[in-house]
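**Student:** Predicted model, plus sequence, below.
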Amino acid sequence: MQFYYGDQMPLRILDEAEFWKHQEEEHTVVIRELVKELEPEFVDALKKWETALGETHHQVIGYIETVIRSGSNVTYDLYQHVLQLVSYCLQQSLSFIRLCEQIKTESAAVSSNATAKVVLNHIIRESEYFTGIAQALLYSNQRREI
């Protein structure tokens, strides 16, 4: 993501968050469908994550609608709420990555499924891409406030 969007920056980062939360939500289904013999504790965890990521996705959509309605008058408070949401999305993605790593290393069903390992690595890299974007935005905003 480029950082030259100026006044559009809150909308641009929300657009990224919306896309990646939806991706992560879908990834929970991909893992469950790909690894049919996945252990019940991981299946249950992925189902909970699907719900949580879906809720975050809807929350991001709500903020996108709010920013669009505000036009070019994004208030300081709204911008701070967007940053808090991005921070939450970042932490959520980091936790989702940890779950994917855990499944990759601890699941017997995955250990015998080379395709599942490749897919999990791909899912992890995609979530890491979003965390990099979120961290860059949050770090650049902290530097501006100093």
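**Tutor:** Happy to help now that I have it.

**Student:** make it CA atoms for all contacts and neighbour counts henceforth
**Tutor:** Noted.

**Student:** Please name the nearest non-neighbouring residue to residue 22.
**Tutor:** Closest residue to residue 22 apart from its sequence neighbours, by C-alpha to C-alpha, 6 or more residues apart in numbering: residue 57 at 6.0 Å.

**Student:** Contact partners for the one you found?
**Tutor:** 17, 18, 21, 22 (C-alpha atoms under 8 Å, 6 or more residues apart in numbering).

**Student:** Could you check how far the first one is from residue 110?
**Tutor:** This points to residue 17. Going from residue 17 to residue 110 by C-alpha to C-alpha, to the nearest Å gives 28 Å.

**Student:** which residues are in contact with stretch 78-88?
**Tutor:** Against stretch 78-88 from outside (C-alpha under 8 Å, 6+ apart): 10, 13, 14, 17, 60, 63, 67, 134, 138.

**Student:** which residues in the protein form helices?
**Tutor:** Per DSSP state H, the chain carries helices over the ranges 9-34, 40-70, 76-106, 108-111, 114-145.

**Student:** Select, out of those, the one closest to residue 1.
**Tutor:** helix 114-145 (6.8 Å; C-alpha to C-alpha).

**Student:** let's bring in a second model and compare:
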Amino acid sequence: MQFYYGPQMPLRILDEAEFWKHQEEEHTVVIRELVSHLESNFVNALKEWEKVLGETHQHVVRYIESVTRSGSYVSAQLYQQVLQLTSFCLNQSLEFIKLCQQIKNESKAISENPTAKVVLNHIIRESEYFVGVAQALLYSEN
């Protein structure tokens, strides 16, 4: 992500969060569909994550609408709320990465499926990309 967006930066980071929360939500389905005999505890965890990530995605969409409606002026309060939401999304992605790593390391079904390992590594890298983008923004604000 480029950081030359100036006053559009809140909208830009929200666009990233919206895209990646939707991706992570879809990734929960990809994992479940790819590994048909995935252990039930992981299936249940992924279903719960799908729900939570969908809720976060919708929350981000509402903020995009708020920032868009604010026109060329984003109040300091709204900007701080965007930063707080970004921090929340970052932490959520870190927790999702932990779950994916746990599935990769502990699931017998995954250990028997080389394709699933590759896909899980890809999913982890994608979430790590968003974490990096979010950290760069948050650290530049401090």
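**Tutor:** Great, that's in hand. Everything quoted here is computed from the prediction, not taken from an experiment.

**Student:** gap between the residue nearest to residue 22 of the first structure and residue 116 of the first structure?
**Tutor:** From residue 57 of the first structure to residue 116 of the first structure the distance is 25 Å (C-alpha to C-alpha).

**Student:** can you check residue 77 of the first structure too?
**Tutor:** For residue 77 of the first structure, the distance to residue 116 of the first structure - C-alpha to C-alpha - is 43 Å.

**Student:** Comparing the two, which shows the higher neighbour count?
**Tutor:** Legend: neighbour count by other C-alpha atoms under 10 Å for residue 77 of the first structure and residue 116, higher for residue 116 (18 against 9).

**Student:** Of the contacts of residue 57 of the first structure, which pair is most distant in space?
**Tutor:** Going by C-alpha to C-alpha, the pair spanning these furthest: 17 and 22, at 8.3 Å.

**Student:** Looking at these two, which one has more neighbours?
**Tutor:** In this view residue 17 of the first structure and residue 22 are compared by other C-alpha under 10 Å, and residue 17 has more residues nearby, 24 against 18.

**Student:** who's in contact with the more buried one?
**Tutor:** The contact partners of residue 17 of the first structure, by C-alpha under 8 Å, 6+ apart, come to 57, 60, 86, 89, 130.

**Student:** where's stretch 45-52 of the second structure relative to the chain centroid, distance-wise?
**Tutor:** 13 Å (C-alpha atoms, centre = their mean, to the nearest Å).

**Student:** same check, this time on stretch 57-66 of the second structure
**Tutor:** Stretch 57-66 of the second structure sits 14 Å away from the centroid of its parent chain (C-alpha atoms, centre = their mean).

**Student:** now swap in stretch 63-78 of the first structure and tell me
**Tutor:** Per C-alpha atoms, centre = their mean, the centroid offset for stretch 63-78 of the first structure relative to its chain is 21 Å.

**Student:** For it, measure first residue to last.
**Tutor:** By C-alpha to C-alpha, the extent of stretch 63-78 of the first structure from end to end equals 9 Å.

**Student:** list the buried ones in that stretch?
**Tutor:** Residues of stretch 63-78 of the first structure classed as buried: 63, 64, 67, 74, 78 (neighbour count, 16 or more other C-alpha atoms under 10 Å).
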